[in-house]
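Trainee: structure, please.
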Amino acid sequence: MTHRPMREIRALHTDTTVTVYQAYAPAIGVPTARDGRFPAAWKRDRMTWIKPSFLWMMYRCGWGLKQDQETVLAVEITRDGFEWALRNACLSHYSPDLHSDQAAWKQELRQAPARVQWDPERDVRLNPLPYRSLQLGLAGRAAGRYADEWTVSVTDVTPLAHEVHALVRSGDTAAAERLLPEERAYPAGAELLAHLGGGA
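Mentor: Next up is the predicted model:
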């Protein structure tokens, strides 16, 4: 079995873009997918969380069945923007290995335009796995840049979510897994992840 770091970014990515997932009520999600950009109604001053893991998004939104999360979006953003957010992010929790003290962490958290948490990755049945997946929170200027500068394309993947869910429910997990996006280890070195506890 291949060893996986406890905290590693795995994502569908190209040389220039990385795909992240979000789920919204149809009033936001449908026009976003239709126009390939976030509408004016999307609040650019609110913290927004993006998830490179399709299955973690499925866990969070209940396969697109939870209220106000019925439209699942695959948002392709620039790698430059994604890496800027990682570089400028702070861990969402205090770590004595990474922060000199709690006061320093709290000050960094207040000032950072992005924050990171590592949550257990999920298998196709949405059970937790023994390694973690990145959640990246964007606030203030980071949220605005995500919506207005970094976004390359938006795809409504709700039908995919429902199809994978139906296969899982029928017991055909092998077929469900074949439909999953090809998420590979993202080439994030120490410069991007060391201050976030990643890669270990």
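Trainee: could you use CA atoms for every contact and neighbour count after this?
Mentor: Fine.
Trainee: what segments of the chain are helices?
Mentor: Here the chain has its helices, by DSSP state H, at 26-35, 54-61, 79-87, 102-111, 140-145, 158-170, 173-178, 190-193.
Trainee: turn those helices into a markdown table, columns for distance to residue 43 and mean neighbour count.
Mentor: As requested, these are arranged in a markdown table below (distance: least, C-alpha to C-alpha, whole Å; neighbours: other C-alpha atoms under 10 Å):
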| stretch | distance to residue 43 | mean neighbour count |
| --- | --- | --- |
| helix 26-35 | 10 | 17 |
| helix 54-61 | 20 | 23 |
| helix 79-87 | 18 | 18 |
| helix 102-111 | 19 | 14 |
| helix 140-145 | 9 | 18 |
| helix 158-170 | 22 | 17 |
| helix 173-178 | 34 | 14 |
| helix 190-193 | 27 | 15 |
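Trainee: and this one, please, so the two structures can be compared:
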Amino acid sequence: MTSRERPADAPLPVADRQVRARFTKETITVYQAYAPAIAEAALAAGTFVAPFKRERMTWIKPSFLWMMHRSGWATKPGQERVLAVEMTREGFEWALAHATLSHYAPKVHADERTWKEQLRASPVRVQWDPERSVTLQPLPYRAIQIGLSGEAVERYVESWIVRISDVTGTARAVNRDVTAGRIDEAAAGLPREILYPLPEGIRERIGGTPVDQGPPGPSATPCPSRGVRGRDRAPSAGG
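Mentor: Just a heads-up that it's a prediction; the model follows:
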């Protein structure tokens, strides 16, 4: 997709593979969508408990709009409830430091054999998929998805999660605005996500784009906003 082909609601171009998120000095917010039974149990316990299954890979997404794309604005079966999970930055960076890309990348891996060995040994997978605009059109840069399994899931559930909030209301409110053509109002209802400062070694491991290859500041957000609505309000981003 060229710059002339960007959707009308798209922001200025940013670097191809950088992590954008809501975060504080101690935590970063990621999103997951589940069936009501799993979501209710997690909200009550403050972490994931049965019927959540630790033996399965669980995917976390710092991009709210990519979560909306994946869950169909919280309408797909088994994804009717969207959760904002505040996890420690220490845990988030541990996961990325132990991650392997889901696909072989010559610029990241010494050779395909090395990649396959890392893939077998790593408890974390990373994928870079096209970021989404507020109308869920693909943008010409990527959003990160992080799959946790084995030791990483155990650490996530037992140690990394600080707080879980239900943001299904935000998803539905933004979707109503989008459906009604109120794009500015929809954008204003989104969580504000900014460039996350990855340590250099982690950035290289997951094939991220160097910070100096993308414009700094507000233009590096998927969609600027003035916060999120009502009870779904999440902590301010910072760093």
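Trainee: overlay the chains and give the TM-score.
Mentor: For this chain pair, the superposition-based TM-score is 0.97 by TM-score structural alignment, normalised by the length of structure 1; 200 aligned residues with a C-alpha RMSD of 1.2 Å.
Trainee: so which of the helices of structure 1 is nearest residue 67 of structure 1?
Mentor: Closest to residue 67 of structure 1 of the helices of structure 1 is helix 54-61 (C-alpha to C-alpha; 8.5 Å).
Trainee: okay, and that closest one goes to which residues in structure 2?
Mentor: Using TM-score structural alignment, helix 54-61 of structure 1 corresponds to residues 64-71 of structure 2.
Trainee: ok, residues contacting that stretch?
Mentor: For stretch 64-71 of structure 2, the external contacting residues (C-alpha atoms under 8 Å, 6 or more residues apart in numbering) are 30-33, 61, 73-74, 79-80, 131-134, 136, 143, 171, 190-191.
Trainee: same thing but at 7 Å, please
Mentor: Stretch 64-71 of structure 2 is touched from outside by 31, 33, 61, 74, 79, 131, 132, 133, 134, 136, with contacts defined as C-alpha atoms under 7 Å, 6 or more residues apart in numbering.
Trainee: so the top strand by length along structure 2 corresponds to what in structure 1?
Mentor: Using DSSP state E, we find that the single longest strand of structure 2 is strand 138-148. Counting by TM-score structural alignment, strand 138-148 of structure 2 lines up with residues 128-138 of structure 1.
Trainee: gap between the residue most central in space within structure 1 and residue 169 of structure 1?
Mentor: For structure 1, the residue sitting closest to the mean C-alpha position, by C-alpha atoms, centre = their mean, is residue 51 at 0.9 Å. From residue 51 of structure 1 across to residue 169 of structure 1, the span is 24 Å (C-alpha to C-alpha, to the nearest Å).
Trainee: how about residue 160 of structure 1?
Mentor: 14 Å.
Trainee: check residue 78 of structure 1 too.
Mentor: Separation of residue 78 of structure 1 from residue 169 of structure 1 (C-alpha to C-alpha) stands at 35 Å.
Trainee: and if you look at residue 11 of structure 1?
Mentor: Going from residue 11 of structure 1 to residue 169 of structure 1 by C-alpha to C-alpha gives 25 Å.
Trainee: looking at the helices of structure 1, which is nearest to residue 2 of structure 1?
Mentor: With C-alpha to C-alpha as the criterion, residue 2 of structure 1 lies closest to helix 173-178 of the helices of structure 1, at 17.9 Å.
Trainee: ok, residue 127 of structure 2 touching residue 100?
Mentor: No: counting by C-alpha atoms under 7 Å, residue 127 of structure 2 does not reach residue 100; the two are 8.9 Å apart.
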